[in-house]
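Engineer: next comes the sequence, and after it the predicted model I'd like to discuss.
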Amino acid sequence: MVSNEPSPESTAAPQALHDLDLTGDVADLTAALMDIESVSGQERALADTLEVALRRLGHLQVHRDGDALVARTLLGRPERVVLAGHLDTVPLPTTPGARGTVPATWDGATLYGRGATDMKGGVAVQLALAATLPDPNRDVTFIFYDHEEVEGSKSGLGRLARNSPELLEGDFAILLEPTNGTVEGGCNGTSRYKVRTRGVAAHSARAWMGVNAIHAAAPILAILADYTPASVDVDGLSYRESLNAVRINGGIAGNVIPDDCEVEVNYRFAPDKDLAAAQAHVFELFQGFEIERTDGAPGARPGLQHPAAASFVAAVGRTPMPKFGWTDVSRFSALGIPAVNFGPGDALLAHSDDEHVTRAAIHDCLAALRRWLGGAPQDTAEPAGR
């Protein structure tokens, strides 16, 4: 049920309620969001804070589901776009002296801390647009969701899709994941497999009495080492695939010939394939071995042919790129909504001990979206001392 009344969760005293300025400098808003620690499973304080801030904006209809929030304009525009971002971060770094932690710190015009790129800069841009653009040229749905950085079964976006799919409806979606300010279309799919070998346990002093399952895994590693990943053109973008061993388990003790070995394999596949096709490819490669798929998520085609996507690419003014990793654009694609990734910061810095984003990158992202949504440009001059 869609409601603009405070949710049951928000009526209780929040752990820490912060007063956010959604109309000030969007880079300073990013820092304020980063100061509210929100490691996966601990998003409540940030969700409570955002709910209060969004409900103050009279032009939005607000709905809450757990620690996920949906805020929508209801202007009757012929087209609706979705701007989505997740509230959670990976755990804080444990390395002494790491700057990618909480609270955020400024070094000149560069902002350091957990979530700088993944993805509180993007969330700050969403909030700034929600507050300062009450009359966009398209209806806009802003989605802020929990549990993105953990297993997919916990995803707040997935929960919204199950509980209130009507709130996710739109003609085009933008996920504000870090892309260095370039539109990245679609995403690769991902799947994981366990490839097993069996042996016979024996005392290692009498190895000839057993069969070594770890030794028997050598052909599996040879297949992976010799594998040439494909580059697949999908709707004008070239997606590079990969197939890698990511974990090996085997062995009982230091004096026992192992009777079991398990190689975990990750296959990142282009969005021209579905999960069934990806699995068929991996099963063919490891024919003759015991194999099980343990996880998988389909990719998403770029969707750049959609008129809204084409106009957005023009507003950004850069040549689109493919997204090699998996993102939640896949969930939107599964709902029949073309989706792209676009946000401030370098994805290679995400989850790092040195995670950071520049003030200019956040400003540029906001400016591009304002151009596209029909908003007047704001002053993006960097304040003195930053």
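Structural biologist: Looks like it came in fine.
Engineer: C-alpha only now, for contacts and for neighbours.
Structural biologist: Will do.
Engineer: my guess is Gly185 contacts Phe324. True?
Structural biologist: No - counting by CA atoms under 8 Å, Gly185 does not reach Phe324; the two are 9.5 Å apart.
Engineer: what sits against the residue nearest the centre of the chain?
Structural biologist: Nearest to the geometric centre of the chain sits Thr327, at 4.5 Å (CA atoms, centre = their mean). When contacts are counted by CA atoms under 8 Å, 6 or more residues apart in numbering, Thr327 touches Cys187.
Engineer: same check, this time on Pro271
Structural biologist: Gly186, Cys187, Asn188, Gly189, Val234, Tyr239, Pro298, Gly299, Ala300, Arg301.
Engineer: those helices in the stretch 151-300 of the chain, which residues are they?
Structural biologist: Assigned by DSSP state H, counting those that start in this stretch, the helices in the stretch 151-300 of the chain fall at 156-163, 218-226, 275-285.
Engineer: out of those, which is closest to Arg359?
Structural biologist: helix 156-163 (28.1 Å; CA to CA).
Engineer: give me the contacts around that closest one.
Structural biologist: Residues outside helix 156-163 that contact it (CA under 8 Å, 6+ apart): Asp65, Gly66, Asp67, Ala68, Tyr145, Asp146, His147, Glu148, Gly152, Leu167, Leu168, Arg331.
Engineer: of the residues you listed, which is the most crowded?
Structural biologist: Counting neighbours by other CA atoms under 10 Å, Asp146 leads the contacts of helix 156-163 with 31 neighbours.
Engineer: hold the first one in mind and look at this next one:
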Amino acid sequence: MPTLDLAASSPDITRAICDIPSVSDDETALADAIYEVMLAQPHLQVYRDGDTIVARTELGRAQRVAIAGHIDTVPINDNLPTRDIEIEGEPFIWGRGTVDMKSGLAVQLKLAVELTDPRVDVTWLWYDHEEVDADLNGLTRLARTRPDLFAADFAILGEPSLAGVEGGCNGNLRAIVRTKGVRSHSARSWIGENAIHGASAVLQRLTHYRAAEVNVDGLDYREGLNAVRISGGIAGNVIPDVCEVEVNYRFAPHLNGAEAEAHVRSVFEGFEVEVTDLAEGARPGLDAPLAQDFVAAVGSEPRPKYGWTDVARFSAMGVPAVNYGPGDPHLAHHDEERVSVAQIESVERGLRAWLTQR
């Protein structure tokens, strides 16, 4: 079993946990290593559900904060083991998971061990299967089996945010817009009706669509509605009778899921629309007193989170949540994924200062 030295620096811990591969559905080695070291901490109560590890302080503080991060990555593509590189004189750690999100995870693991007397009680949650279907997500499972472990006054998710605070997140909807035709031999195409040609009207609506920018509780969220996949056709000599255009709607958190679905159906009125995936967003969560205190302590001007993250899970359970972690979100899942060492150290300083100030 790999072992973790959490007395090392947070950049060194980043290197160590990135070099333990943990592609979704293969997180057990890393989960075992985390579980082993947390069991040895007398100030933490530790609970394990599959490859999700929860470690909690029980100090009787008046408030509790949940701090979470996922332990899985997207597939490796010749970008492990990690290596140290420099860009314009600045040190970076290169490799799969450095941005999304093992550098944030490294900071959390280190602080969980070292901060035996934080100003608030802390629930640390490190979970599996974030990068795949939502029904496999460790937090989905935990919410079903142990919802009490989500109880908190405020939550922080260590997703990459350039070492700044990103409030809430956009919602995410995927749908199939389907066009119908009549199948025939392509030599007698006038007998049939080409469903692929009919999809041009769907693409036209997308071409002319203007995505909104919506202010939600002081943050400007940018929306997007785009085709992400198109499929149709039976054979090289057959006029197709069905064509499917998959669209992805990233919607600002002023809308709930039903409202987002209604908007997509209105855009494609007259076509068959099948919603295949829907995850509601989360409002910024910055009006909670603990959130305001946190933002002031880390000295960050909050920005919106455009992508969907698990802050939405906490928000849905009544816990205001923000994203705060090292790394450039544009490099998440990138083959040249790399994280600034300075950002790792900055996030560690910010979280440490806030959790220990009196």
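Structural biologist: Sure, I can see it. Every value quoted in this text rests on a predicted model; they were computed, and no experiment measured them.
Engineer: and the contacts of helix 156-163 of structure 1, which is closest to Arg293 of structure 1?
Structural biologist: Set against Arg293 of structure 1, the nearest of the contacts of helix 156-163 of structure 1 by CA to CA is Gly152 (15.5 Å).
Engineer: so what's that closest one closest to, chain neighbours aside?
Structural biologist: Gly158 (7.7 Å; CA to CA, 6 or more residues apart in numbering).
Engineer: which one in structure 2 is aligned with that neighbour?
Structural biologist: Taking TM-score structural alignment, Gly158 of structure 1 has Thr140 as its aligned residue in structure 2.
Engineer: follow-up on the earlier one: as CSV, the helices of the stretch 151-300 of structure 1 with distance to Asp107 of structure 1 and mean neighbour count would be great.
Structural biologist: Putting those into CSV (distance: least, CA to CA, whole Å; neighbours: other CA atoms under 10 Å) gives the following:
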stretch, distance to Asp107 of structure 1, mean neighbour count
helix 156-163, 33, 18
helix 218-226, 42, 13
helix 275-285, 44, 15
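Engineer: next one: the nearest residue to Ala98 of structure 1 once chain neighbours are set aside from Pro344 of structure 1, what distance?
Structural biologist: Nearest-residue entry for Ala98 of structure 1: Asp353, 5.2 Å, with adjacent residues in sequence omitted and distances by CA to CA, 6+ apart. In this view, Asp353 of structure 1 and Pro344 of structure 1 are 18 Å apart by CA to CA, to the nearest Å.
Engineer: looking at those two, which one has more neighbours?
Structural biologist: Comparing Asp353 of structure 1 with Pro344 by neighbour count (other CA under 10 Å), the higher total belongs to Pro344, at 31 against 20.
Engineer: so what's that one up against?
Structural biologist: Going by CA under 8 Å, 6+ apart, Pro344 of structure 1 touches 117, 121-122, 176-181, 357, 361-362, 364-365.
Engineer: and if you look at Ser238 of structure 1?
Structural biologist: Counting by CA under 8 Å, 6+ apart, Ser238 of structure 1 touches Ser231, Val232, Pro322.
Engineer: the first one pairs with which position in structure 2?
Structural biologist: In structure 2, the residue paired with Ser231 of structure 1 according to TM-score structural alignment is Glu213.
Engineer: against Gly327 of structure 2, how distant is that match?
Structural biologist: Glu213 of structure 2 sits 25 Å away from Gly327 of structure 2, going by CA to CA.
Engineer: again with Val267 of structure 2
Structural biologist: From Val267 of structure 2 over to Gly327 of structure 2 the distance is 36 Å, taken as CA to CA.
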